[in-house]
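Asks: quick check, what structure comes out for this input:
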Amino acid sequence: MDMTHPAATFGTGPLNTPLWFAQLLITFMFATGFISYYRRVWQLAFVLLADKPVMAWLVRALMIGASVGIGTGLHMVGWLVFTNATGLMFHNMGLFVLTFTLLDKGITWWEYGLRLLGIADVWAMHHMGYFDRPQFLLSVVGAGIGVGVLWHFREQIRFTVWRHIGVYTLIGVSFWTLLPRHSAGLVITPPIIVQGLSMYLVMVVVTAITLARDRQLEQRNQTNAQLAHYDSLTNAKSAAIYRRDVTRFFQAAHAGGHQLTVAAIDIDHFKQINDHYGHLVGDEVLIGVAKTIATELRRHQGQHSLYRTGGEEFSIVFVDVSHGDMQTIVTAVWAAVQKQHFEAGDYTVHATLSIGVAELQPSDQRFDDVYARADASLYQSKHNGRNAITIGDRTLNNHMKKHVMATRTLISQDVIDTQTAGKVVAKEVLVARYEYDHDRWNFPSRFMLPIDVQLNYIRDLLTIGDTDQIMLHLTQRQFEDVDTPERLLAFVQNQPQPVHLVVELDLSVQVRVLAAEAPRYRRNGIQIALVNVDARQPLAQLEPRLPYIDSLKVACNSLRKQYPVGLAQHDTHRWRDTLAPYHVSFIINEIENSVDADFAQRVLHARYLQGYYFDRPELPRLA
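Replies: Sure thing, here's the model as predicted:
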């Protein structure tokens, strides 16, 4: 035969270019198909058969046998069936199968070790008769580093393209560039090394890109499933999934005679939280409450699921959980939320739950029948003062004080001295009004109440005994009434304990009225305070009234707007020089939250403070 003919040199030289590209294409397609089928088998062993351990271990054993068997078998085909470069494709396929399976997630050290034995066998096959060469030792070190890195950092490598390519390139280079001259039927030359390594790297690159792409697709699908099945804000299951699940639970419970229970949950006064702190804080409270409930549920065994079924409404559905266990879990959830203080930006917010619980009855025709009873129990919890649990028609924490429904009521709020550890130095009589449209109580800054009504309330207030100074509101007309000072004095004298009254007047009271009437009140030991003072008003408007008053109240919000970074030195001197000659006390009120309190104390260095943050009055509850 003519040795210069291409057919005559086919078995000893490298692949010609068309055949090389053909084998590159075949290895590309092989890698793509192998990845797809192998991952399905992995899914079967580690996910689909997770609840059948025996079957799962059988599949895992088959995976080891298949990967080692296919990998070594392909090498043997390349060695025994084909001559020289024509077998390159099979050698690379075998090496790829053996090394790719080292990425398997969830395998044990011995499963990894059996795969390494397959690689070691092929490695030894290619260096057979040349174990004394330093290149053999160097190749083993390179491969050892590669498989060691894979074992310790599989999670970081599996779906990261460049890390994946880098580690497997090290293994491929260690294999192909350090082979002896004669290796498993191959005559190793530089062109053979280039062609062999290129086929392996094609499979490595396609594997890295495929795994990364599939991972992105999987994460996108998980995100879409999360959005479809879970509430995006609280991560509780969504209302749509709730309707699907409860229908299925109801049918299964009826058919199998299982227990089914639903707990309807409502965050107490959530609209007030939204109105008082803002919707962003309200969202943080929703997230915190849902997280607290979910965390508590995970501490208890049994089948129970949390759903967000409305704005501030949640439901827990219990499947085949005994009455006693269910009551224990619901009580634990209720207590866990009650103990929490939810951090929302600069605020710390406390929330409580009202809960109504109902269990499946044989007469129920649909799940809505169960939920209607749970909702009725929830209504009873609210009627009993909120922050309560009602199971059936029995409220568990019925020790709570019940309040009558009211649309307008008197309350008191403390004035505290920050320099004496928050000592209460006075109590102010206020009016609270309920707004039905917004489900909230508000506190009007201007109101008119008969004096006798306020004095009757003060008489009850004095029994608390934590201060003897009480502040009540008078209109200008009441203040001008010639009988008012004597009525107030008579009240003071008829009390069994000492009492000091302070009448509060709006800043709009006329200076001439103050000048005329203030002496009569002071002769009777009654002090005078100006309220609703806005820090943005000029001091010139306030100064004519100062000789006739003993204290004034300035709203925190107006001070923040006027002095956002605090009082400058000249501002401090101006206020001090204006008030000091008249010995007028300065009270900052409307301290609504921790931000206001910090501003008043740290920035303004105020001594006397008053507001919702320090004293949250017990208001009448609505059923």
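Asks: every contact and neighbour count from this point should use C-alpha atoms.
Replies: OK.
Asks: which residues touch Phe249?
Replies: By CA atoms under 8 Å, 6 or more residues apart in numbering, Phe249 lies in contact with Leu260, Val319.
Asks: buried ones in the strand or helix carrying it?
Replies: If you go by DSSP states H and E, Phe249 is part of helix 239-256. For helix 239-256, the neighbour count (16 or more other CA atoms under 10 Å) marks Ala239, Ile241, Tyr242, Val246, Phe249, Phe250, Ala253, His254 as buried.
Asks: will you turn these into CSV that also has distance to Gly113?
Replies: Shown next, in CSV, are those (distance: CA to CA, whole Å):
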residue, distance to Gly113
Ala239, 48
Ile241, 44
Tyr242, 46
Val246, 48
Phe249, 46
Phe250, 49
Ala253, 48
His254, 51
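Asks: of the residues you listed, closest to Ser305?
Replies: Distance to Ser305 across these (CA to CA) is lowest for Tyr242, with 9.1 Å.
Asks: I'd like to know which elements the top strand by length along the chain is packed against.
Replies: Taking DSSP state E as the criterion, the chain has its longest strand at strand 423-435. When contacts are defined as 3 or more CA pairs under 8 Å, 6 or more residues apart in numbering; DSSP states H and E, strand 423-435 sits against strand 408-417, strand 440-442, strand 469-473.
Asks: and the last one, what does it pack onto?
Replies: Yep, that's strand 469-473 we're talking about. strand 423-435, strand 500-506.
Asks: residues near Gly65, how many?
Replies: Gly65 sits with 15 neighbouring residues when counted by other CA atoms under 10 Å.
Asks: I'd like to know how far it sits from Pro180.
Replies: For Gly65, the distance to Pro180 (CA to CA, to the nearest Å) stands at 29 Å.
Asks: do His473 as well
Replies: According to CA to CA, His473 stands 103 Å off from Pro180.
Asks: of these two, who's got more company?
Replies: It is His473, of His473 and Pro180, that has more neighbours when counted by other CA under 10 Å, with 26 against 21.
Asks: buried ones in stretch 278-296?
Replies: Applying 16+ other CA under 10 Å to stretch 278-296 flags 281-294, 296 as buried.
Asks: could you also give me the structure for this next sequence, so I can compare it with the first?
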Amino acid sequence: MLWGYLMGNLDGIVRICFSTNALVTGIVTIGLITLITYFAFALEKKISVASPFLEKITVNLSEMGLLLIGSLIVEQVFGSLTGGSAIELGGLYANAELTLLFYCLFVFNNRLIVLMNIALPFIYHPAFDIVRMKNQYWPLFIIAYIVLVIVIDYLYGHKDDLIVSNYKYLIAQILFGICWWILIWIDYRFPLTDIIGMLIVFEIYMLVVRIIEQKMSTYMHAYNDLEVKVNYDALTGVRNRANLNKLSKEAFEKYSKNSKEPLTVIMFDIDHFKKFNDNYGHEIGDEVLRHVAHVAERELHMDGSNGQLFRYGGEEFIIMIKGTDSQHSTNFINGINQTLIEMPLFIQDTQLNVTLCFGVTTLRATDKSFDDIFQRVDGYLYESKNTGRNKMTVEGEAQEYSVQPIIHI
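Replies: Now for the predicted structure:
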């Protein structure tokens, strides 16, 4: 019976699906989805589980803002459309909004958007549900709403499954569309032909959106991989020399204009590194480099310093620490040395005693560029080498490490 009804009203369904207004709506919606996808990758990269609460809230509010701006743009577009019946334009407008709601729920890990999706069926209706709950279809409303909440919860909690599973994504979007169009039908009683046509249009929109999301995801991940290759050292995983060249210029420009905030540069290398390669082979030498980089990164994290570690080349590394002067940086250097003592590297049951030389300096008012800082800290590093190694030279003064005794229990 339903099949016969569909065949008898096929012309009306096709007219809705392929009208000029539907095409305009699709183009605008897909354009917004493309922008949202780009910003989703950019924003979600900024936060993690360990991110500060204020930072998470800022990102979540920014994502909500994107959704609201997208909704306002859709509203303005429909305000300029004059062709088509009120039912057709209203249905296409609802589809555009539903597409934005579903997609933002899918790409953003945002509880505010989840709550908005859950609350929206109760707040969009002009009668605020009083009329709705008095009509004979209120049980259908309750069932559709419960299924919708289940779909929303699944979307929020199983994003990884939906990203890799096309059929789960398809089922979720179909149920989302059906539930919403049942709610809309209860409130506005659009003809069944229009409802079916609009549901088909929604699924077409979401199919195109899925293709765009997958393509952009591939491109964005490829871009991220390229960014890692360009800015990070493949052997140790820390930032590389090219990244140092970029960030050092930016840091100099900022801190040379602000005399109240110090910028400290630390340069260090591994004592007698050539012996590790000669005695144990280059693979062991690589392990030593990775071990030292890991210890320095660990101490940066433990110290809470606003510092960045770079592999300058060979066995040489550079650290830029913002907001800390050279004297206070000695605590951090002592921490690296202490950790190397307490956590030695073992290779083939042999303990490798790794020691480092450091040069330390802070940005001065007389420095004309970062090269001035680099030349100075490089000279301090060589002073440490020439005075016996396994020590640090801070602003021209050679110092021994402060070593804490190891307590064996």
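Asks: re the thing from before, with the second structure superposed, average distance for the following helix or strand past the helix holding Phe249 of the first structure?
Replies: Downstream of helix 239-256 of the first structure, the first helix or strand assigned by DSSP H and E is strand 260-267. For strand 260-267 of the first structure, the mean distance to aligned residues of the second structure following superposition is 1.9 Å (mean CA distance after the TM-score superposition for the first structure).
Asks: correct me, but Gln351 of the second structure touches Glu342?
Replies: No. Using CA atoms under 8 Å, Gln351 of the second structure makes no contact with Glu342, being 11.7 Å away.
Asks: tally of neighbours for Ile174 of the second structure?
Replies: 18.
Asks: isn't it right next to Glu203, touching?
Replies: Yes. The pair Ile174 of the second structure and Glu203 passes the contact test of CA under 8 Å, sitting 7.0 Å apart.
Asks: map Gly197 of the second structure onto the first structure.
Replies: Structural alignment (TM-score structural alignment) places Gly197 of the second structure against Gln195 in the first structure.
Asks: that's a helix at its match, yeah?
Replies: Yes. Assessed with DSSP: H, G, I helix; E, B strand; the rest coil, Gln195 of the first structure lies in a helix.
Asks: on the three-state scheme, Thr361 of the second structure is what?
Replies: Looking at Thr361 of the second structure with three-state DSSP, the answer is strand.
Asks: typo on my end, it should be Leu309 of the second structure
Replies: strand.
Asks: hmm, back to that, of all the buried residues of helix 239-256 of the first structure, which comes closest to Ala376 of the first structure?
Replies: Ranked by distance to Ala376 of the first structure (CA to CA), the buried residues of helix 239-256 of the first structure are led by Val246 at 18.4 Å.
Asks: the closest one is in contact with Asp369, isn't it?
Replies: No. Val246 of the first structure is beyond contact range of Asp369, at 11.8 Å (criterion: CA under 8 Å).
Asks: hang on, the earlier thing: so which of the helices and strands packed on strand 469-473 of the first structure is the most packed in?
Replies: Greatest average neighbour count among those goes to strand 500-506 (a mean of 21), per mean count of other CA atoms under 10 Å.
Asks: what span of the second structure is the following helix or strand past that one aligned with?
Replies: Next in sequence after strand 500-506 of the first structure, counting helices and strands by DSSP H and E, comes helix 511-523. Using TM-score structural alignment, helix 511-523 of the first structure lines up with nothing in the second structure.
Asks: how far off centre is helix 511-523 of the first structure?
Replies: Taking CA atoms, centre = their mean, to the nearest Å, the mean C-alpha location of helix 511-523 of the first structure is offset from the chain mean by 58 Å.
Asks: so what's Pro485 of the first structure closest to, chain neighbours aside?
Replies: Using CA to CA, 6 or more residues apart in numbering and skipping residues adjacent in sequence, the residue nearest Pro485 of the first structure is Tyr521, 5.6 Å away.
Asks: how about that neighbour, what does it touch?
Replies: Counting by CA under 8 Å, 6+ apart, Tyr521 of the first structure touches Pro485, Gln527, Ile528.
Asks: Serialize the residues you listed to CSV and add fields for secondary structure and neighbour count.
Replies: Converted to CSV, those look like this (DSSP: H, G, I helix; E, B strand; the rest coil; neighbours: other CA atoms under 10 Å):
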residue, secondary structure, neighbour count
Pro485, helix, 23
Gln527, strand, 21
Ile528, strand, 23
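Asks: can you list those in CSV and add distance to His258 of the first structure?
Replies: Shown next, in CSV, are the contacts of Tyr521 of the first structure (distance: CA to CA, whole Å):
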residue, distance to His258 of the first structure
Pro485, 73
Gln527, 70
Ile528, 70
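Asks: buried residues, the helix or strand harbouring Leu201 of the first structure. List them.
Replies: Assigned by DSSP H and E, Leu201 of the first structure falls within helix 190-229. Buried residues in helix 190-229 of the first structure, counted by 16+ other CA under 10 Å: 192-193, 195-201, 203-212, 229.
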